[in-house]
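Visitor: okay, predicted coordinates and the sequence, questions at the end:
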Amino acid sequence: MIQMARDSNNDLPHFINAAFDIVAIAASAGSLTALTKLLSTLPTEFTAAIAIVQHLGPQHRSFMAEILARRTTLNVKQAQEGDYLTPGTVYIAPPNRHLLANGDGTLSLSQSKLVHFLRPSADLLFESVAATYKDRAIALVLTGTGSDGAMGVEAIKKMGGTVIVQNIETAEFSGMPSAAIQTGKVDFILPLDEISTTLVTLVMGNVEIK
């Protein structure tokens, strides 16, 4: 059973035994390897939800959820309208849909206009997560080209959240990590191999990864 507590200031449910409720991830070129490495080393009992925007071609069905599900003990699914964010579950934005977090703990999909020629947009995901989860949100920027996620990183920090960026030395494509770092709003710049351990420490405390 999922244990939740209510925020005294609103009706947003928070996950018990978690310092953060959500990890929002931006990923693009080269991200299959990075996401596989990250998710495969997170424990089954990870106590935050994970939402991922990966840049995909809009004209084809995505098999990303199926591929990643075979490589992690976490639950992985392509996000659907109205999904309730659940600890230990990974939600992947479908092609050609923006992924947004709502104030009642659910997810929405949108076909609103492209942001910097992109749909889904990591900036929109991060901004919605910042507005909803404030200091209980983590934004993570992984390998990718372009600058998507940089504006969202600033929103996360403005609302008291935490920002992690993959370092450019281990990123297959450095555009997105570099743009995020250049905002000056990043808390951790880490090699890929250290990100899962840091997430577990932040979200769950000093829990050994199995």
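Guide: Sure, I can see it.
Visitor: please make it C-alpha for all contacts and neighbour counts, starting now.
Guide: Noted.
Visitor: hmm, residue 29 is touching residue 144, no?
Guide: Yes: using C-alpha atoms under 8 Å, residue 29 is in contact with residue 144, at 4.4 Å.
Visitor: included below, for side-by-side comparison, is a second structure:
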Amino acid sequence: MLQGRQFEAAVIGASAGAVSALLEILPGLPPDVPVPVVVVVHMLRGRSSQLADLFASRLDVRVVEAEDKQDVAPGAVYFAPADYHLSVENDATFSLSNEPLHIFSRPAIDFAMQSAADAYGPALVGILLTGASHDGAEGLAAIGAAGGLTVVQDPQQAQSPVMPGAALKLRQPDLILPLKDIRALLAMLKS
């Protein structure tokens, strides 16, 4: 599935159970990860996100909270900030907005995945992990429709199987994997 494919970015979405799932897969990233890794996690409204700080101390790669108009550059993991939708523009910069909630969420995984699919097309990897809503299913389907590689965490191994299950009902992904294999896949990405 990866043989000979070149990628420009990866987008990961998760909700309930996200931190433990991400702690299992992100430490597999090499310090010089050749693509930007964009992570969108649902969080309680009215709270600031501590995800970038939490993961910066646990990963060998640069970890930052995404900012408006920031370049989406290789060699970093970008976390969506609290209470903003995160999009990737066609010029490979981030855009933040406070549009209405999408499926009770802001940031919404669908926003990030659909915009990244538009920006990167077949050079994008989309990964949907554990979660208790169906946000992310349409975004992952958009990545697949654009020719990108789509990956869903095995729902039987997800802390909350609703989100990966919703993705499976909407469109068959390229891969359905346990977290250990998603970690290995991320470590093999090439630009």
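Guide: Cool, got the structure. Everything quoted here is computed from the prediction, not taken from an experiment.
Visitor: overlap in contacts of residue 29 and residue 144 of structure 1?
Guide: 172-173 (C-alpha atoms under 8 Å, 6 or more residues apart in numbering).
Visitor: which residue lines up with residue 179 of structure 2 in structure 1?
Guide: Using TM-score structural alignment as the criterion, residue 179 of structure 2 maps onto residue 192 of structure 1.
Visitor: and for residue 89 of structure 2?
Guide: Aligned partner of residue 89 of structure 2 by TM-score structural alignment: residue 102.
Visitor: burial of that match, as a residue count?
Guide: By the criterion of other C-alpha atoms under 10 Å, residue 102 of structure 1 has 18 neighbours.
Visitor: now do the one 5 residues further on
Guide: For residue 107 of structure 1, the tally of surrounding residues (other C-alpha under 10 Å) stands at 22.
Visitor: surely it and residue 99 touch.
Guide: Yes: counting by C-alpha under 8 Å, residue 107 of structure 1 does reach residue 99; the two are 6.9 Å apart.
Visitor: what residues are shared contacts of those two?
Guide: Each of residue 79 lies in contact with both residue 107 of structure 1 and residue 99 under the rule C-alpha under 8 Å, 6+ apart.
Visitor: so what's the residue most central in space within structure 1 up against?
Guide: Nearest to the mean C-alpha position of structure 1, by C-alpha atoms, centre = their mean, lies residue 24 at 1.9 Å. Listed by C-alpha under 8 Å, 6+ apart, the contact set of residue 24 of structure 1 reads 50-53, 125-126, 129, 137-140.
Visitor: adding secondary structure and distance to residue 188 of structure 1, write the residues you listed out as a markdown table.
Guide: Listed next are these as a markdown table, based on DSSP: H, G, I helix; E, B strand; the rest coil; distance: C-alpha to C-alpha, whole Å:
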| residue | secondary structure | distance to residue 188 of structure 1 |
| --- | --- | --- |
| 50 | strand | 18 |
| 51 | strand | 19 |
| 52 | strand | 19 |
| 53 | strand | 20 |
| 125 | helix | 20 |
| 126 | helix | 17 |
| 129 | helix | 19 |
| 137 | strand | 14 |
| 138 | strand | 11 |
| 139 | strand | 11 |
| 140 | strand | 9 |
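Visitor: any chance of those in CSV, with distance to residue 115 of structure 1 too?
Guide: Below are the contacts of residue 24 of structure 1 laid out as CSV (distance: C-alpha to C-alpha, whole Å):
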residue, distance to residue 115 of structure 1
50, 22
51, 18
52, 16
53, 13
125, 11
126, 13
129, 17
137, 22
138, 21
139, 18
140, 19
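Visitor: most neighbours out of these, which is it?
Guide: residue 126 (32 neighbours).
Visitor: what does the residue nearest to the centre of structure 1 correspond to in structure 2?
Guide: Residue pairing (TM-score structural alignment): residue 24 of structure 1 is matched to residue 11 of structure 2.
Visitor: in this structure residue 56 of structure 1 contacts residue 93, no?
Guide: No: in this structure residue 56 of structure 1 lies outside contact range of residue 93 using C-alpha under 8 Å: 9.3 Å.
Visitor: the more surrounded of those two?
Guide: residue 93 (31 against 20).
Visitor: show me the contacts for whatever residue of structure 2 lines up with the more buried one.
Guide: Counting by TM-score structural alignment, residue 93 of structure 1 lines up with residue 80 in structure 2. By C-alpha under 8 Å, 6+ apart, residue 80 of structure 2 lies in contact with 38-41, 65-66, 86, 107.
Visitor: now with 7 Å?
Guide: Residues in contact with residue 80 of structure 2, defined by C-alpha atoms under 7 Å, 6 or more residues apart in numbering, are 39-40, 65-66, 86, 107.
Visitor: repeat that for residue 152 of structure 2.
Guide: Residue 152 of structure 2 neighbours (C-alpha under 7 Å, 6+ apart): 127-129, 164, 173, 175-177.
Visitor: then residue 122 of structure 2?
Guide: Residue 122 of structure 2 is in contact with 146-148, counting by C-alpha under 7 Å, 6+ apart.
Visitor: please convert those residues to TSV, extending it with neighbour count and distance to residue 137 of structure 2.
Guide: What follows is the contacts of residue 122 of structure 2, written out as TSV (neighbours: other C-alpha atoms under 10 Å; distance: C-alpha to C-alpha, whole Å):
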residue	neighbour count	distance to residue 137 of structure 2
146	19	14
147	16	16
148	23	14
